[in-house]
Every structure is written in structure tokens, then in C-alpha cells.
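> Sequence isn't available, so here's the structure alone:
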């Protein structure tokens, strides 16, 4: 996986292929970070509503996206 510096440079590239690959890598990274922090929040007793508020989304959205994963990790 490229470093954050490499991803930032690639995202700023004039080459569409390089830029789009960087966008895809950043999206995967953001999804992994979100899952990690949702898991940590749930482990510390945060409600789905509190997590949704922190992410700026609806409770149903964050629950649908992460609840199944949360149940598997128990």
C-alpha cells in the first residue's frame, strides 16, 4: 500500500489513470479507517446514534453498513 505522501502526490497527478487509482486507494483507506473507528466506538459503548452523529450520517445508514461486521467480531 502506498504511503499517505505517495497517495497525495498521485491524487494531484495530471494523469487521469494515476489520479483515479489514488482516489480508489484513498476510498479503501477511508473505509478501513471508518470500520476501525466504528468498532472502537462500539467497544467503548457508543450508541449507533452517537457514531452516526460523529460521521454526519443517519443512524440507519451506519448501522446497516457496520452492524453485521460488529456482530461477527464478538
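On my side now, so go ahead. Quick caveat, the model's predicted, so the values are computed rather than measured.
> contacts, neighbours, all on C-alpha from now
OK.
> any idea how far residue 72 lies from residue 66?
To residue 66, residue 72 is 10 Å away according to Cα to Cα, to the nearest Å.
> same deal with residue 36?
Distance of residue 36 to residue 66, given as Cα to Cα: 10 Å.
> Would you map the helices across this protein?
4-11, 16-43, 48-55, 59-72 (DSSP state H).
> on that earlier part again, quick one: which of residue 72 and residue 66 has more around it?
Between residue 72 and residue 66, residue 66 has the larger neighbour count (other Cα atoms under 10 Å), namely 15 against 7.
> take a look at this one as well, against the first:
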């Protein structure tokens, strides 16, 4: 298991903390980590030749949405 996956699992568990402040902080960090991970995977998919439409389908969003979020600026 990679360190990143291990960290995400710890954060996911921490969202169940009885202290709502701690749970919210864990949820925030989990979202940030997931966003960074998604961006890295999208870059890797593009390098390997996947089309925006295929990436969008896998992410469950429109081609326009994924291109807007991750396309070159």
C-alpha cells in the first residue's frame, strides 16, 4: 500500500471522530488529498493517450468539465 493511500485511509477514519472539529478538519484534508490524487491520475492518463471523453466518463463528469478543470491553461 502506498503512503498516500494509507494517509487517505487514516483521514477517512478520522472523519468519524466524535469531535466535530476534528472530523471536519479530516474531511477537508481528505478532499484536498483526493483532489491532488485525481489531478495526478488525470495527467498520467493524458500522457498515456486517453481522450478527455474517456477520462470524463471514468470520473462521472462531462468532457467539458474535466477539460476545463485539467486542460492546459
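Sure, I can see it. All values derive from a computational prediction rather than experimental measurement.
> Quick check: residue 10 of the first structure touching residue 22?
Yes. At 5.7 Å, residue 10 of the first structure and residue 22 qualify as touching, with contact defined as Cα atoms under 8 Å.
> Distance of the residue nearest to the spatial centre of the second structure relative to residue 5 of the second structure?
Geometric centre of the second structure, nearest residue: residue 34, 2.9 Å, by Cα atoms, centre = their mean. According to Cα to Cα, residue 34 of the second structure stands 10 Å off from residue 5 of the second structure.
> With residue 19 of the second structure instead?
Distance, residue 19 of the second structure to residue 5 of the second structure, by Cα to Cα: 24 Å.
> Which residues does stretch 50-58 of the first structure contact?
For stretch 50-58 of the first structure, contacts defined as Cα atoms under 8 Å, 6 or more residues apart in numbering pick out 38, 41, 49, 59, 61, 62.
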